[in-house]
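structural data only, the sequence is not supplied:
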């Protein structure tokens, strides 16, 4: 069959499909470049192992493992990065937590969007069968996706860690230990939504407000659009976060308990 000018209709259709695919690829590439936050020098340095922590590149990102002889290595944490943030930007946080005896997996996401691979934690957990106590965690949008995963896999997890994030799923009867932290200078987190959705967490959820901390300093990728100016250094915010999370191994976490800590 030919068209009005003698060209095969099938050929013209194939050309249209090719053009559409090229446009889609171009849009995807442009989207991938917009607002993309890359790891800074501090983050890249934390990707190097040392005497306390072994860093391995795994199928879904990077694994940070403390000393093999450390009995606390039965605790593990899967981390979902914030929207448009390269997972490597969270290497300082993962490295410091691993030094405390945790197995941490810093998950790589398609287009750096956790919403595109919410189930990544299941694959990461399968790689470390020695871990007995799993926590899933995330920053900002990554935290929301971690909460969604936790809601569907509560029987496989011990807890959830939210960093400048909130859960839209009802976790009140999940039996999970939930920790929620944000910086007092955070200019990105929607406080009104945060307050409303804190009611989705168990009544004994732990909350930590880091004085002087902001949104971006949970990672190490520089300033973030619309964020508040931090009044503490990035290493201090990471240190406070590590202490908050690591306390679960001792039967509790600092901060305030109860819905919203109010």
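That came in fine, so what should we check first? Since the structure is predicted, the reported quantities are computational estimates derived from the model, not experimental observations.

C-alpha from now on. contacts and neighbour counts both.
Fine.

center of the chain, which residue is that?
With distances taken as C-alpha atoms, centre = their mean, the residue of the chain nearest its centroid is residue 80 (2.3 Å).

separation between that residue and residue 132?
Separation of residue 80 from residue 132 (C-alpha to C-alpha, to the nearest Å): 20 Å.

residue 154 touches residue 174, doesn't it?
Yes: using C-alpha atoms under 8 Å, residue 154 makes contact with residue 174 at a distance of 6.1 Å.

what's around the residue nearest to residue 210 when sequence neighbours are not counted, how many residues?
Spatial nearest neighbour of residue 210, chain neighbours left out: residue 183 (4.6 Å); criterion: C-alpha to C-alpha, 6 or more residues apart in numbering. Residue 183 has 25 neighbours, counted by other C-alpha atoms under 10 Å.

again with residue 148
Residue 148 - counted by other C-alpha under 10 Å - has 19 other residues nearby.

name the SS class of residue 181, please.
When classified by DSSP: H, G, I helix; E, B strand; the rest coil, residue 181 comes out as strand.

residue 208 belongs to a strand?
Yes: Residue 208: assigned to a strand according to three-state DSSP.

burial check on it, number of neighbours?
22.

got it, and residue 235?
16.

that one: which element?
Assessed by DSSP states H and E, residue 235 sits inside helix 234-246.

helices or strands up against whatever helix or strand comes next after that helix?
Note on helix 234-246: by DSSP H and E, the next helix or strand toward the C-terminus is strand 256-257. Contact here means 3 or more C-alpha pairs under 8 Å, 6 or more residues apart in numbering; DSSP states H and E; on that basis strand 256-257 packs against strand 206-210.

and the strand it packs on, how far out from the chain's middle?
Here strand 206-210 shows a centroid-to-chain-centroid distance of 17 Å under the convention C-alpha atoms, centre = their mean, to the nearest Å.

then this one, side by side with the first:
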């Protein structure tokens, strides 16, 4: 039987090997998260920046798009990006909510470009616009999974090509799920498989701006 000194040496070697594996895995994850990040297309992003109806601000935690003439009591949208998609890539797609509905959009800038790793609470972002009374939480793809985790802290949940891993079937939160028939990742079949995780009242599939406008109109 090995003596205590030999056992300690073997234990230390094992711990050193495990630590090395953890560090290698962490380094690989960081490297992977920085490869193939989807940037904003130049023309659409420039169009948002030059639109006089939109006030754009980049903070250390998010991209913020505000209507240039906000109403005293408005609505905010807290948006979680898909994996390895930079916040600015969503600006043009979400800008109509700002210009047509007066919504203030806060697009989270998550650690490692992965929304599931962002464990900051919603108030870390909603305090950017403390004057707003109503907040929707939305997410695209992986970001939608994170948004589902925060749905009970918001006034409504919007899923963009995503589905919930969190069971919200008994929740009273208003839910809108938007998806594309040609999406190869969040396919209609996958979304249908996870439909039971949403409340029975959840609205499925519609034009984005019209659907959000309708959702805002039906919220208590």
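Structure received. What you see is a predicted model, and the numbers here were worked out from it, not measured in a lab.

where's the residue nearest to the centre of the first structure relative to residue 15 of the first structure, distance?
Applying C-alpha to C-alpha to residue 80 of the first structure and residue 15 of the first structure gives a distance of 39 Å.

how about the counterpart of residue 173 of the first structure in the second structure, what does it touch?
Under the alignment (TM-score structural alignment), residue 173 of the first structure pairs with residue 170 of the second structure. By C-alpha atoms under 8 Å, 6 or more residues apart in numbering, the contact list for residue 170 of the second structure reads 198-199.

do the same with residue 90 of the second structure
40, 81, 107.

just give me the neighbour total for the alignment partner in the second structure of residue 42 of the first structure.
Aligned against the second structure by TM-score structural alignment, residue 42 of the first structure finds its counterpart in residue 43. Around residue 43 of the second structure sit 10 other residues, with neighbours defined as other C-alpha under 10 Å.

tell me the secondary structure at residue 43 of the second structure.
helix.

one more: the one 5 residues further on?
What three-state DSSP gives for residue 48 of the second structure is helix.

how about the contacts made by the nearest residue to it once chain neighbours are set aside?
Leaving aside its sequence neighbours, residue 48 of the second structure sits nearest to residue 92 (C-alpha to C-alpha, 6+ apart; 6.0 Å). By C-alpha under 8 Å, 6+ apart, residue 92 of the second structure lies in contact with 44-45, 47-48.

just these now: which is nearest residue 96 of the second structure?
Using C-alpha to C-alpha, residue 48 is the member of those that sits closest to residue 96 of the second structure, with 9.8 Å.

wait, that closest one sits on residue 64?
No: when contacts are counted by C-alpha under 8 Å, residue 48 of the second structure is not listed as touching residue 64 (11.7 Å).

between the two, which one's more packed in?
Remark: of residue 48 of the second structure and residue 64, residue 64 carries more neighbours, 24 against 21, as counted by other C-alpha under 10 Å.

you'd agree the more buried one is in a helix?
No: judged by three-state DSSP, residue 64 of the second structure forms no part of a helix; its state is strand.

and it, how far is that from residue 216 of the second structure?
Applying C-alpha to C-alpha, the value for residue 64 of the second structure to residue 216 of the second structure is 20 Å.

hey, where'd the strands end up in the second structure?
Listed in chain order, the strands of the second structure (DSSP state E) span 54-58, 62-67, 75-80, 104-108, 134-140, 156-160, 174-178, 203-204.

make TSV from the ones you listed and add distance to residue 10 of the second structure to it.
Shown next, in TSV, are the strands of the second structure (distance: least, C-alpha to C-alpha, whole Å):
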stretch	distance to residue 10 of the second structure
strand 54-58	51
strand 62-67	47
strand 75-80	45
strand 104-108	45
strand 134-140	47
strand 156-160	50
strand 174-178	54
strand 203-204	57
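
residue 88 of the second structure is nearest to which of the ones you listed?
Comparing these by C-alpha to C-alpha, strand 62-67 comes nearest, at 7.1 Å.

average offset between that closest one and the first structure?
By mean C-alpha distance after the TM-score superposition for the first structure, the fitted strand 62-67 of the second structure averages 0.9 Å away from its aligned residues in the first structure.

circling back to that earlier point, name the helices or strands packed onto the helix holding residue 235 of the first structure?
Against helix 234-246 of the first structure (3+ C-alpha pairs under 8 Å, 6+ apart) you get helix 91-99, strand 206-210.

return the most buried member of the ones you listed.
helix 91-99 (a mean of 26; mean count of other C-alpha atoms under 10 Å).

what does residue 196 of the second structure correspond to in the first structure?
Under the alignment by TM-score structural alignment, residue 196 of the second structure pairs with residue 199 in the first structure.

on that earlier part again, any idea how far the match of residue 173 of the first structure lies from residue 24 of the second structure?
41 Å.

and if you look at residue 77 of the second structure?
37 Å.

between these two, which has more neighbouring residues?
Legend: neighbour count by other C-alpha under 10 Å for residue 77 of the second structure and residue 24, higher for residue 77 (26 against 12).

buried set for stretch 169-185 of the second structure?
Buried residues in stretch 169-185 of the second structure, counted by 16 or more other C-alpha atoms under 10 Å: 172-179.

pull the most distant pair out of these.
Taking C-alpha to C-alpha as the measure, those reach their widest spread between 172 and 179, a distance of 21.8 Å.

mind listing what's buried along the lengthiest helix in the second structure?
Assignment by DSSP state H gives helix 4-33 as the longest helix of the second structure. For helix 4-33 of the second structure, the buried set under the neighbour-count rule, 16+ other C-alpha under 10 Å, comprises residue 33.

equivalent analysis for stretch 71-85 of the second structure, please.
74-85.

stretch 207-218 of the second structure now?
208-209, 211-212, 215-216.

out of those, the closest to residue 166 of the second structure would be?
The shortest approach to residue 166 of the second structure among those belongs to residue 215, at 21.1 Å (C-alpha to C-alpha).

ok, residue 107 of the second structure - contacts?
Taking C-alpha under 8 Å, 6+ apart, one finds 62-64, 78-81, 87, 90 in contact with residue 107 of the second structure.

hmm, 6 Å instead?
62-63, 79, 87 (C-alpha atoms under 6 Å, 6 or more residues apart in numbering).
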